[in-house]
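Q: just to be clear, the model below is a prediction. Sequence and coordinates:
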Amino acid sequence: MLDSLEKYHGVDIHTVNSASRRWDRIMAYFECCGVNSYKDFRGLEYWPPTKIRGRTVILQTPIVCCKGPVNDLTCASKGRAHPRNNNMIKGCYNVIFNKFFYNRMTVGLIVLLIMFQSVVLFCCSWILCYMSRRNSY
């Protein structure tokens, strides 16, 4: 997962590549930032961008890591990004892993309940068949 961040461009719509768009969608959907945290973006070739919409900026995290609607860039700006307004310390790996693990547990429980119900129905059917044969003689 960390390798796919190498070409992350971030915000600038004119230079955004498919890897950036995928990461932006993942981080927005799961409300997370980076693989492990915002620190995964340090030292990337294209990160951080220096100009957004013609304004000079110094971002600490991608804007998509901000919580809630983004009206300005302060929630992602260096020195202003904080866990209260940014998902900066919530990595996507753990969020996605926990989501799939939780769903796997739910699916497993449902399968076990269906199997139990099938066994009970089979036993009831068998008892009814046995009783009907016994009464028919």
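A: Noted; the coordinates are in hand. Numbering: from 1, shown residues only.
Q: C-alpha only now, for contacts and for neighbours.
A: Fine.
Q: which strand or helix spans T106?
A: Remark: T106 resides in helix 92-136, with elements defined by DSSP states H and E.
Q: what's the burial count for F30?
A: Neighbourhood size, F30 [other CA atoms under 10 Å]: 17.
Q: what do you get for D24?
A: Neighbouring residues of D24 were enumerated by other CA under 10 Å; the total is 21.
Q: please report how far it lies from L113.
A: If you measure D24 against L113 using CA to CA, to the nearest Å, the figure is 38 Å.
Q: I52: neighbour count?
A: Number of residues near I52 (other CA under 10 Å) recorded here: 14.
Q: measure it to R22 for me?
A: Applying CA to CA, the value for I52 to R22 is 20 Å.
Q: what does L121 give?
A: 47 Å.
Q: now swap in C129 and tell me
A: Using CA to CA, C129 is found at 58 Å from R22.
Q: next one for the comparison:
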Amino acid sequence: AATCHRMFFANWQNGIRPEDCPDNDGHNVDAIDGLTGLIPVVVAAFGSGRSDDQLLEDIHAATSVCRHSVALSRQYGPAYGRLLLSALNGKGLPSAALETAQGMGLHLYPGRPDPMTACYLE
């Protein structure tokens, strides 16, 4: 279980309503593991013909179930969702990654080896 799960269930155990249990410790909750649960959300949306706006709503809902992370639900989740959709629509992963990074104001250097990354989003 991730930090967000431990915090969610601790809040629930303390009598907080489940819909109010998502939490954030200001460090471990804003982590890259929050993106992994988006893969089935995006694949399901891809197969259903949902609009981009509906997909963004789905991403926000999925990232907000157990964690309170604005960075994940409003910035990194949607960017990752668009990256996955681009790949599912046939765009090569390097091109999709470059396009996503540029859309976020980040710089990727094609041809360089993949760097090791931190697990924190910010």
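A: Structure's in. What do you need? Only a predicted model underlies this, so the values are computations on that prediction, with no experimental measurement involved.
Q: TM-score for this pair?
A: In this superposition the chains share a TM-score of 0.28, using TM-score structural alignment, normalised by the length of the second structure; 60 aligned residues with a CA RMSD of 4.6 Å.
Q: verify the contact between L83 of the second structure and T100 for me.
A: Yes: using CA atoms under 8 Å as the test, L83 of the second structure is close enough to T100 to be in contact (6.1 Å).
Q: which residue ranges of the second structure form helices?
A: All helices of the second structure, identified by DSSP state H, fall at 3-13, 33-36, 38-48, 52-64, 70, 77-88, 93-103.
Q: using JSON lines, please lay out these together with mean neighbour count.
A: Supplementary listing: these in JSON lines, determined by neighbours: other CA atoms under 10 Å:
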{"stretch": "helix 3-13", "mean neighbour count": "17"}
{"stretch": "helix 33-36", "mean neighbour count": "17"}
{"stretch": "helix 38-48", "mean neighbour count": "15"}
{"stretch": "helix 52-64", "mean neighbour count": "17"}
{"stretch": "helix 70", "mean neighbour count": "15"}
{"stretch": "helix 77-88", "mean neighbour count": "20"}
{"stretch": "helix 93-103", "mean neighbour count": "16"}
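Q: thought C92 of the first structure was touching R25?
A: No: applying CA under 8 Å as the test, C92 of the first structure and R25 come out as separate, 11.4 Å apart.
Q: those two: who's more crowded?
A: With other CA under 10 Å as the criterion, C92 of the first structure and R25 differ in neighbour count, and C92 comes out ahead with 23 against 13.
Q: may I ask you to confirm that R82 of the second structure is in contact with T100?
A: Yes: contact between R82 of the second structure and T100 holds when scored by CA under 8 Å: they sit 7.4 Å apart.
Q: show me the common contact partners of the two, please.
A: With contacts taken as CA atoms under 8 Å, 6 or more residues apart in numbering, R82 of the second structure and T100 have no neighbour in common.
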